[in-house]
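In: everything below, folded, please.
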Amino acid sequence: MTITQLQYVLAVAEHRNFTLAAEKSFVTQPTLSMQVQKLEDELDVLIFDRGKKPISITEVGKKIVAQAKNIVAEAERIKDIVDQQKGFIGGDFSLGIIPTVMPTLLPMFLQNFLNRYPKVNLTIREQNTDEMIRNLQDGHLDAGIAATPLEIEFLKERPLYYEPFVGYVPKTHRLANQTELGTEDLEIDDVLLLQDGHCFRDGVINLCKSVGGNTGDNFQIESGSFETLVNLSNEGLGMTLLPFLNTLELDESKKQNLRHFKAPSPAREISLIYHKSELKIQIIEALKEVIASVVRGAIAFQDVKIISPLNKN
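Out: Okay, the predicted model is just below:
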């Protein structure tokens, strides 16, 4: 039994197709199939039922796949131990970032990080939270940046910063004359939301629920971008809420429509999340240090109340 064989088993288990598994593993299909068959012969069991399409995993195969994940992860940890001992920060690293954070945060830290750690081959993927969690569990991401707390058993969360919500209130809106907003001012039927699937949307809905608003089930206008929500607000279709970093690039005419909340301001917690196995922890620590340092100066708010992204009552 070899680590390579276990890696091939994991590839087949994921893709349920030998040809695709071989392609993703950068080997020929006969080579991969032969190694998987060799492992099955050695164990005297069938890991995969090849008679079904897509290929299915046998009951004993499911247990083998689960153990293979642990073994492969522990094998990779050996290289981590050596890298940490040498003080080496480099190699391949895949990072997921949620869509409501990526456009504002990435330009703030990316060049700084690459300059400081040129030996890290960083791959960045925009993903929603659910997809990110699946990829972290399956080992397709090394870390992610998401709104927390998530309360996922196999994940660790390291807060990076706390980002206040800011109201965008057009001149014709009922709240336009207020210099500050209170959470009690919010009415869910009057707040333009991101479309379903964005954790910031869930945070806004939970904020409105916390002050006795309805669930927003009769809400009609939703969008995939904050820019669209701002434009719709300017057309008199309601107000909206923005993450603080998204307000920094607004032009001066639009900034006049911003309204901050009275302390403690509702805010979201943005964290670096990663598997509890802590693979490539030296790169994770480097990312945390760089991101926290660049954002600290941009967000001056201290008195905040964290709004959970979890859609809880």
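
In: okay, CA-based contacts and neighbour counts for the rest of this
Out: OK.

In: quote the end-to-end distance of stretch 298-306.
Out: 18 Å (Cα to Cα, to the nearest Å).

In: mind listing what's buried in it?
Out: 304-306 (16 or more other Cα atoms under 10 Å).

In: ditto for stretch 282-294
Out: 282-284, 287, 290-291.

In: looking at these, which one is closest to L258?
Out: I291 (25.6 Å; Cα to Cα).

In: for the residue nearest to the closest one when sequence neighbours are not counted, helix, strand, or coil?
Out: Nearest-residue entry for I291: F109, 5.7 Å, with adjacent residues in sequence omitted and distances by Cα to Cα, 6 or more residues apart in numbering. At F109 the chain is in helix, as set by DSSP: H, G, I helix; E, B strand; the rest coil.

In: how near is F109 to L160?
Out: Distance from F109 to L160, by Cα to Cα: 12 Å.

In: mutual contacts of the two, please.
Out: By Cα atoms under 8 Å, 6 or more residues apart in numbering, F109 and L160 have these common neighbours: I291.

In: neighbour count for these two, which is higher?
Out: Neighbour totals were compared for F109 and L160, and L160 leads with 22 against 17 (other Cα atoms under 10 Å).

In: which residues touch the closest residue to the more buried one other than its chain neighbours?
Out: Spatially, and ignoring its direct neighbours in sequence, L160 is nearest to S271 (4.9 Å; Cα to Cα, 6+ apart). By Cα under 8 Å, 6+ apart, the contact list for S271 reads 145-148, 157-161.

In: quick one more, to check against the first:
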Amino acid sequence: MTITQLHYVLAVAEHQNFTKAAQKVFVTQPTLSMQIQKLEEELEITIFDRTKKPIQLTEVGQKIVQQARNIVNESDRIQDIVDQQKGFIGGVFRLGVIPTVMPTLLPMFLGNFIKKYPKVKLKIEELHTEAILEKLKEGHLDAAIAATPLEVEGIKENPLYYEPFVAYIPKDHKFNKSDKLDVNDLDIDDMLLLEDGHCFKDGIINLCKASKEYDDEQLQLESGSFETLIKLANEGLGMTLLPYLHTLDLKESEMKNLKMFKDPVPAREVSLIYNRSELKMQIIEALRSTIAGVVKGAITFQNVQIISPLNKQKEFNS
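Out: Below you'll find the model as predicted:
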């Protein structure tokens, strides 16, 4: 049994196709098939049911794939140990970022990070939280930036910053004349929301649920972007909530429609999350310190209440 064979098994398990798996690991399809067959013969079991389309794992194959991931991760750790010993910060690093963080945070830190760590080859994907967790579990991401707490087994969460929610209220709305909003005044039926899959939407629903009952059948008007929500609000179709960093680039006319909340300000916790195997920790720490350095000057709120996608809240005083 070899590490290479286990890499081949993981590729087929992911793609459920020998040809696509061979392309992924840069070998010919016959070579990949032969190596997997040799492994099956050595173990005297069948890993893949080749009669199914797409190819499926057998019952024992599922257990082997789970163990193969552990073995491959541990073999990668050897190179990781060497890199850390040498103080080397470089190589390919695969980072997932949720959509509501990508457009605001990335421009703030990416240029600095690339200049400071030119040997790191960042591969960044915009993904919803569910996809991020799956890719972290399968070893297809090294780390991700997501809203937490998520409390997922095998995943570590390292908070980067706490980003307040800000209300966007058009001029003819009943709350427009208010100085600061009270969370208890929020009405989910008057709220424009992001579409399903966005954890920021889950956070808003959890925030509103804390004070009022809601009927999710009434959540009619949803969009995939904050820009669209702002336009809908300007048309008098309701109010919306925005992450604080997103408000920094609004037009001057739109800035007038922003309202802060009374203390403790509702906020989301944004964290760097990664597998508990802690591979490539030198790059993860480089990312953390770079992001913390640029965000510290942008967010200065002292008293916030963390609103989790899991409907769990906690107080934080910086």
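
In: TM between them?
Out: The TM-score (TM-score structural alignment, normalised by the length of structure 1) is 0.98; 313 aligned residues with a Cα RMSD of 1.2 Å.

In: surely the residue nearest to L160 of structure 1 is within a strand?
Out: Yes - S271 of structure 1: assigned to a strand according to three-state DSSP.

In: coming back round to it: specify which member of the buried residues of stretch 298-306 of structure 1 is nearest to E222 of structure 1.
Out: I306 (23.5 Å).

In: which ones are touching the closest one?
Out: 162, 266-269.

In: which of these does structure 2 keep?
Out: Counting by both residues aligned by TM-score structural alignment, their matches' Cα atoms under 8 Å, those that remain in contact in structure 2 are 162, 266-269.

In: most neighbours among these, which one?
Out: R268 (27 neighbours).

In: mind checking how far F301 of structure 1 is from F244 of structure 1?
Out: Distance from F301 of structure 1 to F244 of structure 1, by Cα to Cα: 10 Å.

In: what do these two both touch?
Out: P164.

In: residues making contact with stretch 277-297 of structure 1?
Out: 73, 76-77, 80, 84, 89-90, 93, 108-109, 112-113, 120, 142-143, 160-161, 272.

In: cool, and stretch 88-105 of structure 1?
Out: Under Cα under 8 Å, 6+ apart, the answer for stretch 88-105 of structure 1 is 83, 117-129, 132, 140-146, 198, 200, 245-246, 280, 282-283.

In: switch the cut-off to 6 Å
Out: 119-128, 141-146, 283 (Cα atoms under 6 Å, 6 or more residues apart in numbering).

In: so how far is stretch 45-54 of structure 2 off the chain centroid?
Out: 33 Å (Cα atoms, centre = their mean, to the nearest Å).

In: with structure 2 overlaid, how far apart is whichever strand in structure 1 runs longest on average?
Out: Counting by DSSP state E, the longest strand found in structure 1 is strand 155-168. Following the fit onto structure 2, the mean deviation recorded for strand 155-168 of structure 1 is 0.3 Å by mean Cα distance after the TM-score superposition for structure 1.

In: output the contacting helices and strands for that strand.
Out: Applying 3 or more Cα pairs under 6 Å, 6 or more residues apart in numbering; DSSP states H and E, one finds that strand 155-168 of structure 1 makes contact with strand 239-243, helix 244-247, strand 258-261, strand 265-275.

In: in that strand, which residues are buried?
Out: 155-168.

In: could I get the residues you listed as JSON lines with distance to Q37 of structure 1?
Out: Output for the buried residues of strand 155-168 of structure 1, formatted as JSON lines (distance: Cα to Cα, whole Å):
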{"residue": "L155", "distance to Q37 of structure 1": "34"}
{"residue": "K156", "distance to Q37 of structure 1": "36"}
{"residue": "E157", "distance to Q37 of structure 1": "39"}
{"residue": "R158", "distance to Q37 of structure 1": "42"}
{"residue": "P159", "distance to Q37 of structure 1": "45"}
{"residue": "L160", "distance to Q37 of structure 1": "46"}
{"residue": "Y161", "distance to Q37 of structure 1": "49"}
{"residue": "Y162", "distance to Q37 of structure 1": "51"}
{"residue": "E163", "distance to Q37 of structure 1": "52"}
{"residue": "P164", "distance to Q37 of structure 1": "55"}
{"residue": "F165", "distance to Q37 of structure 1": "55"}
{"residue": "V166", "distance to Q37 of structure 1": "58"}
{"residue": "G167", "distance to Q37 of structure 1": "60"}
{"residue": "Y168", "distance to Q37 of structure 1": "61"}
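
In: return the member of these nearest to I205 of structure 1.
Out: F165 (12.5 Å).

In: mind checking how far the closest one is from T100 of structure 1?
Out: From F165 of structure 1 to T100 of structure 1 the distance is 12 Å (Cα to Cα).

In: equivalent analysis for V230 of structure 1, please.
Out: Taken as Cα to Cα, the span from V230 of structure 1 to T100 of structure 1 is 14 Å.

In: let me know the angle separating the longest strand of structure 1 from strand 265-275.
Out: 150 degrees (axes from the mean of the first three to the mean of the last three Cα atoms, to 10 degrees).

In: now the angle from strand 155-168 of structure 1 to strand 239-243?
Out: Using the same axes, to 10 degrees: strand 155-168 of structure 1 against strand 239-243 is 140 degrees.
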